[in-house]
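> After the sequence you'll find the predicted model.
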Amino acid sequence: MLPASSSTGVAPVTGASKGIGEQIARELARRGYGLALVARGADELRALADDLGPAAHAVPTDLSRPQDRAALPERIAALGLEVDILVNNAGMSNLGPVAKADPAAELTLVELDVAAVVDLCSRFVPGMVTRGRGAVLNVASVGAFGPVPGQATYGAAKAFVLSYTHALREELRGTGVSAATLCPGPVRTGFGEQVGIPDDEAEKMLPPFMWEQPDTVARVAVDGLAAGRAVIVPGAANRVAAALNHLTPRRLLLPMLARVHPGMKTS
């Protein structure tokens, strides 16, 4: 469930400078919520904050750095705001088999996709519980429902987010605070391009009917959070894919994934 908007309440949205994060920020703004826009790109955040109006605040932060995450609550409080909705959307991926991985890059992924989620939930959820109002939206992936050869660390990180949020949701029962996991399938955001999987390459592995636009994903995400859903998978095709990913025996699923995943072509 979503708390009512207020003049002092704010929704930190991480990874807000582009893609799903930007669209979730826009969707929340349309519904009257104040925003703390969090990402590394200061110029992009300020441009977005200017576009969204005076209730949107740019809070540039490198979430892969523990010291920067630790400073975020104080920076938001200094604006005279308290956190009502936390959106942990920031994330990254690496591509290729573990045998050829860069250890530093893998650990940066864990810091951003796993540690930042735990860190920010641990810092902001206690205040929500004390006030008896709030919501958490943690962004995972359809890949959270099964291992991903060629993106092993990414798939495992998203599985962590899904499991963590299920447990958090149960812990929060009766507190007035809710938690949900967003598990999108393929989305046209340029995210894959950053790790070497351009959309045209990804479409060879994932058919066009599975792809969603980021504004659609954002709307479905906020609607799902408002409705109190535990897991939000935008698109009927992706909900089927998530179920198959979860239920198919691993001895059958993993060889199929390994044959088609672009990350395995580097092995």
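Now that the structure is in, tell me what you want to look at.

> make it CA atoms for all contacts and neighbour counts henceforth
Noted.

> Work out for me the element Gly155 sits within.
Using DSSP states H and E, Gly155 sits in helix 152-171.

> Now the element after the helix or strand encompassing Ala243, going C-ward?
When elements are assigned from DSSP H and E, Ala243 belongs to helix 236-247. Next helix or strand after helix 236-247 toward the C-terminus (DSSP H and E): helix 250-260.

> Quick one: list the elements packing against that next one.
Packing contacts for helix 250-260, counted by 3 or more C-alpha pairs under 8 Å, 6 or more residues apart in numbering; DSSP states H and E, involve no helix or strand.

> Pull out the buried positions in that helix.
Residues 253-254, 257, 260 are the ones in helix 250-260 that count as buried (16 or more other C-alpha atoms under 10 Å).

> is it true that Ala135 lies in a strand?
Yes - using DSSP: H, G, I helix; E, B strand; the rest coil, the assignment for Ala135 is a strand.

> I'd like to know how many residues surround Val195.
When neighbours are defined as other C-alpha atoms under 10 Å, Val195 has 14 of them.

> now swap in the one 3 residues further on and tell me
Using other C-alpha under 10 Å, Pro198 has 15 neighbouring residues.

> Likewise for Arg69?
Arg69 has 17 neighbours, counted by other C-alpha under 10 Å.

> got a list of what Gly199 touches?
No, residue 199 isn't Gly; it's Asp. Asp199 is in contact with 188, 190, 192-193, counting by C-alpha atoms under 8 Å, 6 or more residues apart in numbering.

> Next: Thr130.
Contacts for Thr130 were tallied using C-alpha under 8 Å, 6+ apart; there are none.

> Pasting the second one now:
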Amino acid sequence: MRQTVADRGVHVTSLINNAGFGSFAPFTEADSGHLTAEIAVDVVAPVQLTAAFLPGMMSAGNGFIINLASVSAYLPSPRMAVYGAAKAFVLSFTESLWTELRGTGVTAFAVSPGATATEFTTGMGPDAQVLTAGRLRRPEDVVATALNHLDRRNPGPTVIDGRLNRLAVLSSRLMSRRRSALTMARVFDPGRLSASQPAR
């Protein structure tokens, strides 16, 4: 991969691992092939791309890597168990990279958005509308969060996009893991949307 890019005369100075997709269904009902592809895109690809291009950045003594994690990396994700686990991997992987890269001139950090107005839920089925039922951030907001963090004098390993998302993560840390999982099960329950509709 690295050689193919070099052969085309491209000098890589930065990498943004943004590609990803998820599924929304109880784990036992999800298609195993779809889940395998999800892991390949959300976990394997960022690792392979980072392995391909990070050595060149370190040799040059500058550059940056931004990995897209998710608020789901911090929270249990019923009906999105593999996606949440994949993003938890991305978060942990990036935090470790950040530590290893200190003093090299290369920056690495993870951006964790929550519900954002993109096509992420396309093809997930009608139940996935529960994921976009609240206030949505815009893609531009996420980009601004990432760039503002990059511009800091000493950016940390992670940044969460949006005040409400930061509060959600903070609140989850004050709960037991059991309580956090049960709370997220209610948040991701498609039935809560129909239950909130006024009777006719």
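Sure, I can see it. Source: prediction; values computed, not measured.

> Mind checking the TM-score on these two?
After superposition, the two chains reach a TM-score (TM-score structural alignment, normalised by the length of structure 2) of 0.87; 190 aligned residues with a C-alpha RMSD of 2.0 Å.

> circling back to that earlier point, so the helix or strand following the helix holding Gly155 of structure 1 matches what in structure 2?
Toward the C-terminal end, the helix or strand that comes next after helix 152-171 of structure 1 (DSSP H and E) is strand 177-182. Aligned by TM-score structural alignment, strand 177-182 of structure 1 falls on residues 106-111 of structure 2.

> can you give me the helices for structure 1?
Using DSSP state H, the helices found in structure 1 span residues 19-30, 42-52, 66-77, 103-110, 116-131, 152-171, 191-194, 199-205, 214-226, 236-247, 250-260.

> okay, those helices, which one's buried deepest?
A comparison of the helices of structure 1 by mean neighbour count, using mean count of other C-alpha atoms under 10 Å, puts helix 19-30 on top with a mean of 22.

> how about that one, which residues of structure 2 does it hit?
Alignment note (TM-score structural alignment): helix 19-30 of structure 1 is unmatched in structure 2.

> which helices and strands does that helix pack with?
The contact analysis (3+ C-alpha pairs under 8 Å, 6+ apart) places helix 19-30 of structure 1 against strand 9-14, strand 34-38, helix 214-226.

> export the ones you listed to CSV and tack on distance to Gly143 of structure 1?
Shown next, in CSV, are those (distance: least, C-alpha to C-alpha, whole Å):
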stretch, distance to Gly143 of structure 1
strand 9-14, 20
strand 34-38, 24
helix 214-226, 16
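
> Of all the ones you listed, which one comes closest to Val87 of structure 1?
Proximity to Val87 of structure 1, assessed across the helices and strands packed on helix 19-30 of structure 1 by C-alpha to C-alpha, is greatest for strand 9-14 (4.7 Å).

> what's that closest one in contact with?
Here strand 9-14 of structure 1 makes contact (C-alpha under 8 Å, 6+ apart) with 21, 24-25, 33-39, 81-90.

> ok, now with 6 Å
By C-alpha atoms under 6 Å, 6 or more residues apart in numbering, the surrounding residues in contact with strand 9-14 of structure 1 are 34-39, 81-90.

> Which residue lies nearest the spatial centre of structure 2?
A centroid search over structure 2 (C-alpha atoms, centre = their mean) returns Ala69, at 2.0 Å, as the residue closest to the centre.

> Identify the residues contacting the counterpart of it in structure 1.
Under the alignment (TM-score structural alignment), Ala69 of structure 2 pairs with Ala140 in structure 1. By C-alpha under 6 Å, 6+ apart, the contact set of Ala140 of structure 1 is 158, 161, 182-183.

> that older thread, of all pairs in the contacts of strand 9-14 of structure 1, which one is the farthest apart?
So, those by C-alpha to C-alpha: farthest apart are Leu81 and Ala90, at 21.3 Å.

> burial of Thr158 of structure 2, as a residue count?
Residues lying near Thr158 of structure 2 (other C-alpha under 10 Å) number 22.

> Just give the closest residue to the counterpart of it in structure 1, not the sequence neighbours.
Counting by TM-score structural alignment, Thr158 of structure 2 lines up with Val231 in structure 1. What sits nearest to Val231 of structure 1 in space, not counting adjacent residues and going by C-alpha to C-alpha, 6 or more residues apart in numbering, is Thr181, at 4.9 Å.

> Tell me how many other residues surround that neighbour.
29.

> so who does it touch?
137-139, 231.

> Any chance of JSON lines for these, columns distance to Trp211 of structure 1?
Formatted as JSON lines, these follow (distance: C-alpha to C-alpha, whole Å):
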{"residue": "Leu137", "distance to Trp211 of structure 1": "21"}
{"residue": "Asn138", "distance to Trp211 of structure 1": "20"}
{"residue": "Val139", "distance to Trp211 of structure 1": "17"}
{"residue": "Val231", "distance to Trp211 of structure 1": "18"}
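
> between those residues, which is nearest His166 of structure 1?
Taking C-alpha to C-alpha as the measure, Val231 is the one of the contacts of Thr181 of structure 1 closest to His166 of structure 1, at 8.5 Å.

> just to revisit the earlier point, counting only strands, which of the contacts of Thr181 of structure 1 make the cut?
Of the contacts of Thr181 of structure 1, the ones assigned to strands by DSSP state E are 137-139, 231.

> which one in structure 2 is aligned with Ser93 of structure 1?
Using TM-score structural alignment, Ser93 of structure 1 sits opposite Gly22 in structure 2.

> and its match, what does it touch?
Gly22 of structure 2 sits next to Tyr83 when contact means C-alpha under 6 Å, 6+ apart.
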